[in-house]
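Asker: coords please:
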Amino acid sequence: MITFFNRLIVCCRVSAYIFNFTKIKFLDYKSFCSCLRAIGYDILFINIITSFSVSLVLSLQIVKEFLYLNAVHLVSSILALSFIRELSPILTSIIIIAKVGSLFTSEIGTMATTGQIDSLFVLGVNPVDYLIYPRFLALIIVFPLVNIFFLLTSFLSSAFVCFLLYDIDPNFFFNLFYASIVIDSLKSLLKVVIFACGISMITCVWGITTSGGSKAVGLSTTSSVVTSLLFVFILNFVLSYLLFDNFLSVFSSI
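Answerer: You can find the predicted model right below:
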C-alpha cells in the first residue's frame, strides 16, 4: 500500500514535469517514432477483431427488440450512442492497457532492475525525457486514431448486420446515424485523450519505480494493468456524467 501511494506521488511529479510543453525540445524523436510504430502495429489487428465482434453481437441483440417495438428509426442512433459515448473508449482502453501498457511497464521495469536507468543518470540523460515522454506523446497521438478506427469498423459491421439480417437499408441507417455523431464524437475523443494521459503515466511510472529482480517486474506489470483499468473505469463514469449528462435527449432531433 505504501508503494502504491509512493508511485501515485511519483505520477503527480512526472505529470507536472511532462505537461511543461517546453520540454518537447528534449524529445528523443527516434524513440518516439519507434513507440508510434510499435503501438500502431501491435493493436491494429486486435482492435479490428474486437470492434467487429462486439458490434455484431450488439446489433443482433438491439435491432430485433426495436423491430418488435416498431422503432427501427431509432436503431442507428442507439448504436451510435452506445459506441461513441461508452463502448469504443472503454474497449479501446482495455486493449491498449493489456497490449501496450503492460509492454511499457515490463520494458521500463526490466531496464530499472538491470541498472540501465542508473546508467542513463551517469550519462547525464534524464530518464523521463528519454523513456516516458516519447511513450506519453505516442499514446496520446495513437489512442484517438485507434478509437476512430474502432468506431468506423463498428458502424460498418452494424450496418452490414442490419442490412443482411433485418433488411434495413444502409442509406437509411447512416442518414439517421449522422444526426447524432458530431458533438458526441468530439467528446469521445476528449475522453480517450484523458485516458491516454493516465494510462501512459501509470504504466511508465510503475515500470520506472520497479526494484528487485524478474519477479518484481511481473508484479509491477500486473499492478500497473489493474491500476490502469480501475483508473479508466472510475474516470469514465465521471467524464460521462460531465460530458453527456444533460436534459436534452438525442432523440429530440430525430
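Asker: switch to C-alpha atoms for all contacts and neighbour counts from now on
Answerer: Will do.
Asker: Surely residue 100 and residue 39 touch.
Answerer: Yes: between residue 100 and residue 39 there is a contact at 6.4 Å, judged by C-alpha atoms under 8 Å.
Asker: what about the longest helix in this structure?
Answerer: helix 29-68 (DSSP state H).
Asker: show me the contacts for residue 128.
Answerer: If you count contacts by C-alpha atoms under 8 Å, 6 or more residues apart in numbering, residue 128 has them with residue 14.
Asker: same check, this time on the one 5 residues further on
Answerer: If you count contacts by C-alpha under 8 Å, 6+ apart, residue 133 has them with 18, 27.
Asker: where does the residue of the chain most remote from its centre land in three-state SS?
Answerer: For the chain, the residue at maximal distance from the C-alpha centroid (C-alpha atoms, centre = their mean) is residue 70, at 35.7 Å. Following DSSP: H, G, I helix; E, B strand; the rest coil, we place residue 70 in the coil state.
Asker: check contacts around it.
Answerer: Applying C-alpha under 8 Å, 6+ apart to residue 70 gives no contacts.
Asker: So what touches stretch 210-229?
Answerer: By C-alpha under 8 Å, 6+ apart, stretch 210-229 touches 94, 97-98, 101-102, 105-106, 109-110, 112-113, 198-199, 202-203, 206-207.
Asker: Just the ones in helices from those, please.
Answerer: Using DSSP H, 94, 102, 105-106, 109-110, 112-113, 198-199, 202-203, 206-207 are the members of these that sit in helices.
Asker: Take these and write them to JSON lines, including distance to residue 57 and neighbour count.
Answerer: Output for these, formatted as JSON lines (distance: C-alpha to C-alpha, whole Å; neighbours: other C-alpha atoms under 10 Å):
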{"residue": "94", "distance to residue 57": "18", "neighbour count": "18"}
{"residue": "102", "distance to residue 57": "28", "neighbour count": "22"}
{"residue": "105", "distance to residue 57": "33", "neighbour count": "29"}
{"residue": "106", "distance to residue 57": "34", "neighbour count": "26"}
{"residue": "109", "distance to residue 57": "38", "neighbour count": "31"}
{"residue": "110", "distance to residue 57": "40", "neighbour count": "23"}
{"residue": "112", "distance to residue 57": "43", "neighbour count": "21"}
{"residue": "113", "distance to residue 57": "44", "neighbour count": "20"}
{"residue": "198", "distance to residue 57": "30", "neighbour count": "18"}
{"residue": "199", "distance to residue 57": "28", "neighbour count": "27"}
{"residue": "202", "distance to residue 57": "32", "neighbour count": "25"}
{"residue": "203", "distance to residue 57": "31", "neighbour count": "32"}
{"residue": "206", "distance to residue 57": "36", "neighbour count": "30"}
{"residue": "207", "distance to residue 57": "37", "neighbour count": "32"}
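Asker: One more, so I can put them side by side:
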Amino acid sequence: MALSGRVGLSAGPAAPHVAFLPPPLRRVVATTGPRATLCPTGPGPCRKFNNIVTQAANSTLDAIAPEPEERESTPISQTANAPGILRALDRYKAPKWLFRTVACLVLGGQVVLRIFKGNIHWRNTAEQLRLVGPASLGVSLLTAGFVGMVFTIQFVREFAKLGLTRSVGGVLALALSRELTPVVTAIILAGRVGSAFAAELGTMQVSEQMDSLRVLFTDPVDYLVTPRVLASMIAGPILNVLCFCMGMGAAVLLADLVYNVPANVIVDSARRALTSFDVVTSMVKSWVFGTIVATISCAWGFTTSGGAKGVGESTTSAVVISLVTIFVADFFLSFLFFQGQGTALKQLK
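Answerer: Model (predicted):
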C-alpha cells in the first residue's frame, strides 16, 4: 500500500506496469484500469492514446514478413527436356484434359524407350513390385473368390433347369479367364495402387521434390515412373493367374457344398473348355490393364498443381480415368480376340 501511494496508483492487477509510462499516458492508463471511475483529462487523451496504440500495432504487423507462398516443382512442360508438343500446349493454354492426355502418351513412350534401353532403377522396381504384387494379393484374392461364387450361383441355378449342370464348370472357366479375372484385377490395381501412385507423385510435384531430383542430375522418369510401370506390367499377369485359381476354387467349393455338383465334374468341364489361347488372351489383357493403370496414374501425378487440393483432385481423376480406360480397352481387346463364333462349348456336349 505504501508503494502504491508513492506512485499515485491504487493497488490492482494492472498497477505495476503503469508506473513506467510517461505522466500524460500514465493518467490515461490508470483511469482505464479495472478500478478506474474517472478520466481527469477528458475523453480526448483517451482517444489519442487509442490511436497511438493502433498505429503502433499496425506498424508492427507491417514489419512482420508475410509467410512465403507455397511453391511447386517446375511443370513437366517447362523442363529442359520437355517435348515440343507439351511446350506448345502449355504456351497456347490448352484444356487440362487435353494436356494430360498428351502428357500420358508422351510419358508412356518415354517409359517404353527406357525399358528397351535398359535404363531401369532395379531397387525402386523391386520396391514397387512388392507394393503392386504381395501388398495387393489379399484383397485381389478375396474379391476374385466372391466373384467366382456369385457367378456359380447364377450359372448353376439357370443351367440346372436345362439339365446342363455338367457344363457349369466350362462356362465359368471361360467367363473368369476371358473377362472377369482380368477386369477385376485391374479394378483392384486402379483403386489401390493407381491412387497411391497419383497421390505420391502429385505430392512430390507440389512440394518441389521433382526439382530436387533434377538438381541432383536424376531424371524423374527414370527414378519414379519407369519402376512403377514396369512393376505393374510384371505383377498384373501374375495376380491374374492367382485370382483365376482362387475364383475357380471358390466356385468348386460352393457348387459341391450347396448345389451337390461334384468337384470333379466342375474341374473336368473347365479343363475341356479352356484352351491355351484363352490363357494367353487373359494374360495379355491383364498386362495391358496394368500398364494403363500405372501410366495414367503417374501422368496425372506429374501434371498435378494447386497444392493439397490439387493432389486430391488428381488422385480421384486418375482412378476414374483408369477405370473408364480399362473398360474401353477391354471392349477392343475382346472384339479383337473373340469376334468370331466360338467352339469352346461344343466340347462340353
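Asker: re the thing from before, mind picking the two most distant members of the ones in helices among the contacts of stretch 210-229 of structure 1?
Answerer: Greatest spatial distance among these (C-alpha to C-alpha): 94 and 113, at 26.8 Å.
Asker: where does the residue lying closest to residue 135 of structure 1 once chain neighbours are set aside sit relative to residue 95 of structure 1, distance-wise?
Answerer: Nearest non-adjacent residue to residue 135 of structure 1, counting by C-alpha to C-alpha, 6 or more residues apart in numbering: residue 35, 6.1 Å away. Distance of residue 35 of structure 1 to residue 95 of structure 1, computed by C-alpha to C-alpha, to the nearest Å: 16 Å.
Asker: more crowded one of those two?
Answerer: Shown here are residue 35 of structure 1 and residue 95; by other C-alpha atoms under 10 Å, residue 35 has more neighbours (20 against 16).
Asker: Roughly how far does the more buried one sit from residue 155 of structure 1?
Answerer: Counting by C-alpha to C-alpha, the gap from residue 35 of structure 1 to residue 155 of structure 1 is 29 Å.
Asker: Would you map the helices across the stretch 101-250 of structure 1?
Answerer: Here the stretch 101-250 of structure 1 has its helices, by DSSP state H, counting those that start in this stretch, at 102-113, 116-122, 127, 133-166, 170-178, 182-208, 214-244.
Asker: List the residues that contact the aligned residue in structure 2 for residue 95 of structure 1.
Answerer: For residue 95 of structure 1, the aligned position in structure 2 is residue 188, judged by TM-score structural alignment. By C-alpha under 8 Å, 6+ apart, residue 188 of structure 2 lies in contact with 136, 139-140.
Asker: Neighbour count says what about those? Which are buried?
Answerer: Buried positions within the contacts of residue 188 of structure 2, assessed by neighbour count (16 or more other C-alpha atoms under 10 Å), are 136, 140.
Asker: which of the contacts of residue 188 of structure 2 lies closest to residue 225 of structure 2?
Answerer: For these, the residue nearest residue 225 of structure 2 by C-alpha to C-alpha is residue 136; the value is 19.1 Å.
Asker: which non-adjacent residue is nearest residue 337 of structure 2?
Answerer: Using C-alpha to C-alpha, 6+ apart and skipping residues adjacent in sequence, the residue nearest residue 337 of structure 2 is residue 281, 7.4 Å away.
Asker: Counterpart of the one you found over in structure 1?
Answerer: By TM-score structural alignment, residue 281 of structure 2 lines up with residue 187.
Asker: burial count for the corresponding residue of structure 1 for residue 313 of structure 2?
Answerer: Matched by TM-score structural alignment, residue 313 of structure 2 corresponds to residue 219 in structure 1. Look at residue 219 of structure 1: counted by other C-alpha under 10 Å, it has 14 neighbours.
Asker: Distance of residue 219 of structure 1 relative to residue 211 of structure 1?
Answerer: Per C-alpha to C-alpha, residue 219 of structure 1 is found 10 Å from residue 211 of structure 1.
Asker: middle-most residue in structure 1, spatially?
Answerer: The centroid of structure 1 falls nearest to residue 93 when counting by C-alpha atoms, centre = their mean (3.1 Å).
Asker: count of neighbours near residue 1 of structure 1?
Answerer: Residues lying near residue 1 of structure 1 (other C-alpha under 10 Å) number 6.
Asker: cool, residue 17 of structure 1 as well?
Answerer: For residue 17 of structure 1, the count of nearby residues is 15 (other C-alpha under 10 Å).
Asker: residue in structure 2 matching it?
Answerer: Residue 17 of structure 1 maps onto residue 110 in structure 2 when the alignment is built from TM-score structural alignment.
Asker: does that match sit in a helix or strand, and which one?
Answerer: helix 96-117 (DSSP states H and E).
Asker: which ones are touching the residue mapped onto residue 161 of structure 1 from structure 2?
Answerer: Using TM-score structural alignment, the partner of residue 161 of structure 1 in structure 2 is residue 254. Listed by C-alpha under 8 Å, 6+ apart, the contact set of residue 254 of structure 2 reads 149, 152.
Asker: got the ones in helices among the contacts of stretch 210-229 of structure 1 as a markdown table, with distance to residue 74 of structure 1 columns?
Answerer: Shown next, in a markdown table, are those (distance: C-alpha to C-alpha, whole Å):
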| residue | distance to residue 74 of structure 1 |
| --- | --- |
| 94 | 28 |
| 102 | 39 |
| 105 | 43 |
| 106 | 45 |
| 109 | 49 |
| 110 | 51 |
| 112 | 53 |
| 113 | 55 |
| 198 | 35 |
| 199 | 35 |
| 202 | 39 |
| 203 | 40 |
| 206 | 45 |
| 207 | 46 |
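Asker: neighbours around the aligned residue in structure 2 for residue 81 of structure 1, how many?
Answerer: Alignment note (TM-score structural alignment): residue 81 of structure 1 maps to residue 174 of structure 2. By other C-alpha under 10 Å, the residues close to residue 174 of structure 2 number 19.
Asker: Ok, residue 218 of structure 2 next?
Answerer: Neighbourhood size, residue 218 of structure 2 [other C-alpha under 10 Å]: 14.
Asker: What's the match for it in structure 1?
Answerer: Aligned counterpart of residue 218 of structure 2 in structure 1: residue 125 (TM-score structural alignment).
Asker: for residue 127 of structure 2, same thing?
Answerer: Taking TM-score structural alignment, the alignment pairs residue 127 of structure 2 with residue 34 from structure 1.
Asker: ok, now residue 100 of structure 2?
Answerer: By TM-score structural alignment, residue 100 of structure 2 lines up with residue 7.
Asker: now that match: how far from residue 180 of structure 1?
Answerer: Using C-alpha to C-alpha, one gets 41 Å for the distance from residue 7 of structure 1 to residue 180 of structure 1.
Asker: Cool, thanks, signing off.
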